[in-house]
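Q: Provided below for reference: sequence and predicted model.
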Amino acid sequence: MSTETGDSVLIIGGTRFIGRFAVEEFREHGYDVTIFNRGNHENPFADDPDVEHIEGDRTDDGDLADAAAADPDVVIDCVAYKPKEVRTATRLFDDVDAYVYVSSGAAYGDEDVPKREDETTLHECTEEQARDDSHETYGPRKAEGDRAVFEAAAERGVNAMSLRPPVVYGPHDYTERFDYWIDRVNEHDRVIVPGDGTNLWHRVYVESVARALRVVAEEGEPGEAYNTGDRRLLTLEEAVETVADALDADVEVVTAGERELATAGIELEDFPLYRDYPHVMSTEKLSRLGWEPVSVEAGIERAVEDHLESDRTGRENGPDRDAEERVLGVLDTL
């Protein structure tokens, strides 16, 4: 399918992170943009007459129906966290040119390297998991949302598609997972990286996700899912070194294994963006649509610039520095 400049887009979400960049991406490409959310967070587009705002709760079917009355050509669903929300949305927006559900790389159940959309098995999702809100059920819920997209396309002809990003980083990232590492590099001349530094957890810069949402809306095929991710993967150690380059900082990266960390009561998984087994996603299918991501170096540089202008530290996402200092002391004696 292909949409044309001048079309309208409804972005469910639209003010915090991925949705915020999606607004800017679609505006830059000539779309009339409306955002739909509860208004619980500051709206960066509040003074922009070119971005309309419909206030409502996407989990309320009546509110979502009111948003559907705006008759958008494209719908970008950034905040569907339960399968029933995707099913409701694909029912209410069954005649749009494109409905794009923001899923997640966490939807994959098998640990293939790389994970491919049409080969790697998705998580199963029980009825109990589908109603849950915990972190443990996030992947299964996203996977069931994908299946809702596939069913809507196959059974009712809805132009519904799915985008699966891995960990997203960049300006305005309220999770502050990547901010933890920027803060460590900015504040200290020795930074502990868990394990041997080679763990691979695919990440993607937020502007690349916004670009992917538009490309999928314009060029994607109904009933299909598309992975997105940085074109070049960095190990955690390489990511820290790239942050140091962006800060022009002279930092020593110190790797610490399970035994050394245990001396201060730290576990490998206590560090943000650490994953024992590689999480790598093929982006070939999305690239065939014409998608080009922002380079990882440019993405990290922009993330660093925004971090320095913000009050985010991400420190609550990882071990206390005092504990890390104890580990460094142990390593210095070896």
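A: Here it is on my side, so go on. If you're wondering where the values come from, they're calculated on a predicted model, not measured in any experiment.
Q: Please count neighbours and contacts with C-alpha atoms only from this point.
A: Noted.
Q: how about the helices of the chain, start to end?
A: 18-28, 61-68, 83-92, 127-131, 138-156, 177-187, 206-219, 236-247, 258-262, 284-287, 296-309, 321-333 (DSSP state H).
Q: Tell me which of the ones you listed is the most buried.
A: Each of the helices of the chain was assessed for mean neighbour count using mean count of other Cα atoms under 10 Å. The highest is helix 206-219, with a mean of 24.
Q: Give me the residue at the spatial middle of the chain.
A: When the chain is reduced to its mean C-alpha position, the closest residue under Cα atoms, centre = their mean turns out to be residue 168, at 3.6 Å.
Q: was I right about residue 227 contacting residue 163?
A: Yes. Between residue 227 and residue 163 a contact is recorded at 6.0 Å, counting by Cα atoms under 8 Å.
Q: Make a markdown table from the helices of the chain and add distance to residue 7 to it.
A: A markdown table is the format used below for these (distance: least, Cα to Cα, whole Å):
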| stretch | distance to residue 7 |
| --- | --- |
| helix 18-28 | 10 |
| helix 61-68 | 15 |
| helix 83-92 | 19 |
| helix 127-131 | 34 |
| helix 138-156 | 21 |
| helix 177-187 | 35 |
| helix 206-219 | 11 |
| helix 236-247 | 38 |
| helix 258-262 | 54 |
| helix 284-287 | 22 |
| helix 296-309 | 29 |
| helix 321-333 | 50 |
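Q: do you know how far residue 103 is from residue 122?
A: Shown here: residue 103 relative to residue 122, a distance of 12 Å by Cα to Cα, to the nearest Å.
Q: Next: residue 128.
A: 17 Å.
Q: same deal with residue 75?
A: The span separating residue 75 from residue 122 equals 24 Å under the rule Cα to Cα.
Q: for residue 113, same thing?
A: As for residue 113, its distance to residue 122 is 14 Å (criterion: Cα to Cα).
Q: if we can go back for a sec, residue 202 is in contact with the residue nearest to the centre of the chain, correct?
A: No. With contact defined as Cα under 8 Å, residue 168 and residue 202 do not form a contacting pair (9.1 Å).
Q: Identify the contacts common to these two.
A: Contact with both residue 168 and residue 202 is made by no residue, according to Cα atoms under 8 Å, 6 or more residues apart in numbering.
Q: picking up where we left off before, in terms of neighbours, single out the busier of residue 113 and residue 122.
A: Neighbour tally, residue 113 and residue 122, criterion other Cα atoms under 10 Å: the higher count belongs to residue 122, 21 against 13.
Q: let's bring in a second one:
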Amino acid sequence: MKLLVLGGTNFFGMKAVQQLLDNGHDVTIATRGNKPNPFEGKAMHITLDARDASHEGWTEVTDQQWDAVFDNICYTADDARIIMDKFKGSIDHLYFTSSMAVYSGDIDGYTEADFDPLTYHINPNIEVNYGEGKRQVEQVLFTEAPFKLTAFRFPIVLDLDDYTERLHFYVEKVMNDEVVYFTDPEIKVNYVKGTKAAESIVWAIENQKEGIYNISSRNAITVETFIA
């Protein structure tokens, strides 16, 4: 397959690209070029600011035909509309990273149906945080996109090479006997390993899966359990 990955130089996006290359796919990554291409000699690189509809990199992207596109950097409704405009009529399938943050409310275990982008209405007057941004991305794409869609609703992704070092923060606090504050230690949180997140992306692409998937550990744990 000839695949385009928007992003692909960090964390589980990079792991997914490596797995796709290992499986023999023709992969091109498109990034702003702030980091060297980690797949030099294996994957082509296009310099592109995907959030800028007028960026010159779009010419090289849209001049080619792609079997599928994986977008790992779509955060807002505006981002989604640019993607729809650029790939309208030229791709058959878009895979994109969403988030378990689209869910809201005190529910002990979510299913995909607990947030439905087809019935969600965007309120232009509310603050667009990460979760709201992903809700709006899903709403725009699933109600307007002219191509097939697959959304991955990931929880917190952890692995040894997590560049955000979010797990390191807590480990270091505990090791140094420093205080860590939580508003609700009984709240349950889901996680997934970065390698498993990448495997799920590759699985969906290779099997042309459509729809919405929660890619997560089977069991949520409380913050108190996590700290213990």
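A: Perfect, I can see it now. All figures in this text were calculated on a predicted structure; none of them were measured in a lab.
Q: shared neighbours, residue 103 and residue 122 of structure 1?
A: Common contacts of residue 103 of structure 1 and residue 122 (Cα under 8 Å, 6+ apart): residue 143.
Q: Which residue comes closest to the residue nearest to the centre of structure 1 once chain neighbours are left out?
A: In this structure, residue 168 of structure 1 finds its nearest non-sequential neighbour in residue 204, 4.9 Å apart by Cα to Cα, 6 or more residues apart in numbering.
Q: In structure 2, what residue corresponds to that neighbour?
A: In structure 2, the residue paired with residue 204 of structure 1 is residue 192, using TM-score structural alignment.
Q: do the same with residue 67 of structure 1
A: Using TM-score structural alignment, residue 67 of structure 1 lines up with residue 61 in structure 2.
Q: Same check on residue 330 of structure 1?
A: Under the alignment (TM-score structural alignment), residue 330 of structure 1 maps onto no residue.
Q: So residue 330 of structure 1 is in contact with residue 260, correct?
A: Yes. Between residue 330 of structure 1 and residue 260 a contact is recorded at 7.2 Å, counting by Cα under 8 Å.
Q: and the residue lying farthest from the centre of structure 2, how far is that from residue 124 of structure 2?
A: Taking Cα atoms, centre = their mean, the residue of structure 2 most remote from its mean C-alpha position is residue 177, at 34.1 Å. With distances defined as Cα to Cα, the gap from residue 177 of structure 2 to residue 124 of structure 2 amounts to 44 Å.
Q: Report the contact partners of the aligned residue in structure 2 for residue 163 of structure 1.
A: The pairwise alignment with structure 2 assigns residue 163 of structure 1 to residue 152, based on TM-score structural alignment. If a contact means Cα under 8 Å, 6+ apart, then residue 152 of structure 2 has 95, 96, 97, 98, 99, 201, 212, 213, 214, 215 as its contacts.
Q: what do you get for residue 172 of structure 1?
A: Contact analysis of residue 172 of structure 1 by Cα under 8 Å, 6+ apart lists 16, 17, 306.
Q: same thing but 7 Å
A: Residue 172 of structure 1 sits next to 16, 17 when contact means Cα atoms under 7 Å, 6 or more residues apart in numbering.
Q: Give the equivalent position in structure 2 for it.
A: Counting by TM-score structural alignment, the partner of residue 172 of structure 1 is residue 161.
Q: for residue 18 of structure 1, same thing?
A: The criterion is TM-score structural alignment: under it, residue 18 of structure 1 has residue 12 as its aligned partner in structure 2.
Q: could you measure that match against residue 164 of structure 2, distance?
A: Residue 12 of structure 2 sits 12 Å away from residue 164 of structure 2, taking Cα to Cα as the criterion.
Q: Filter the contacts of residue 152 of structure 2 by whether they're kept in structure 1.
A: Mapping the contacts of residue 152 of structure 2 onto structure 1 (both residues aligned by TM-score structural alignment, their matches' Cα atoms under 8 Å) leaves 95, 96, 97, 98, 99, 201, 212, 213, 214, 215 still in contact.
Q: From those, pick the one nearest residue 25 of structure 2.
A: Closest approach to residue 25 of structure 2 among these (Cα to Cα): residue 201, at 13.6 Å.
Q: Counterpart of the closest one over in structure 1?
A: Residue mapping for residue 201 of structure 2 onto structure 1 gives residue 213, with TM-score structural alignment as the criterion.
Q: got the contact list for that match?
A: When contacts are taken as Cα under 7 Å, 6+ apart, residue 213 of structure 1 is in contact with no other residue.
Q: separation between it and residue 24 of structure 1?
A: Distance from residue 213 of structure 1 to residue 24 of structure 1, counting by Cα to Cα: 12 Å.
Q: repeat for residue 30 of structure 1
A: When distance is defined by Cα to Cα, residue 30 of structure 1 is 10 Å away from residue 24 of structure 1.
Q: Residue 144 of structure 1 too?
A: From residue 144 of structure 1 over to residue 24 of structure 1 the distance is 29 Å, taken as Cα to Cα.
Q: go on, residue 146 of structure 1?
A: In terms of Cα to Cα, residue 146 of structure 1 sits 25 Å off from residue 24 of structure 1.
Q: just to revisit the earlier point, do I have it right that the match of residue 18 of structure 1 meets residue 198?
A: Yes. Taking Cα atoms under 7 Å as the definition, residue 12 of structure 2 is a contact partner of residue 198 at 5.4 Å.
Q: shouldn't residue 285 of structure 1 be in contact with residue 226?
A: Yes. If you go by Cα under 7 Å, residue 285 of structure 1 and residue 226 touch, sitting 6.5 Å apart.
Q: for residue 254 of structure 1, what are its contacts?
A: 190, 191, 192, 193.
Q: List the contacts of the nearest residue to the first one once chain neighbours are set aside.
A: Translated: residue 190 of structure 1. Take residue 190 of structure 1 and drop its neighbours on the chain: the residue closest to it by Cα to Cα, 6+ apart is residue 252, 4.8 Å away. By Cα under 7 Å, 6+ apart, residue 252 of structure 1 lies in contact with 189, 190, 191.
Q: what do you get for residue 307 of structure 1?
A: Listed by Cα under 7 Å, 6+ apart, the contact partners of residue 307 of structure 1 are residue 179.
Q: And it, how far from residue 22 of structure 1?
A: From residue 307 of structure 1 to residue 22 of structure 1 the distance is 20 Å (Cα to Cα).
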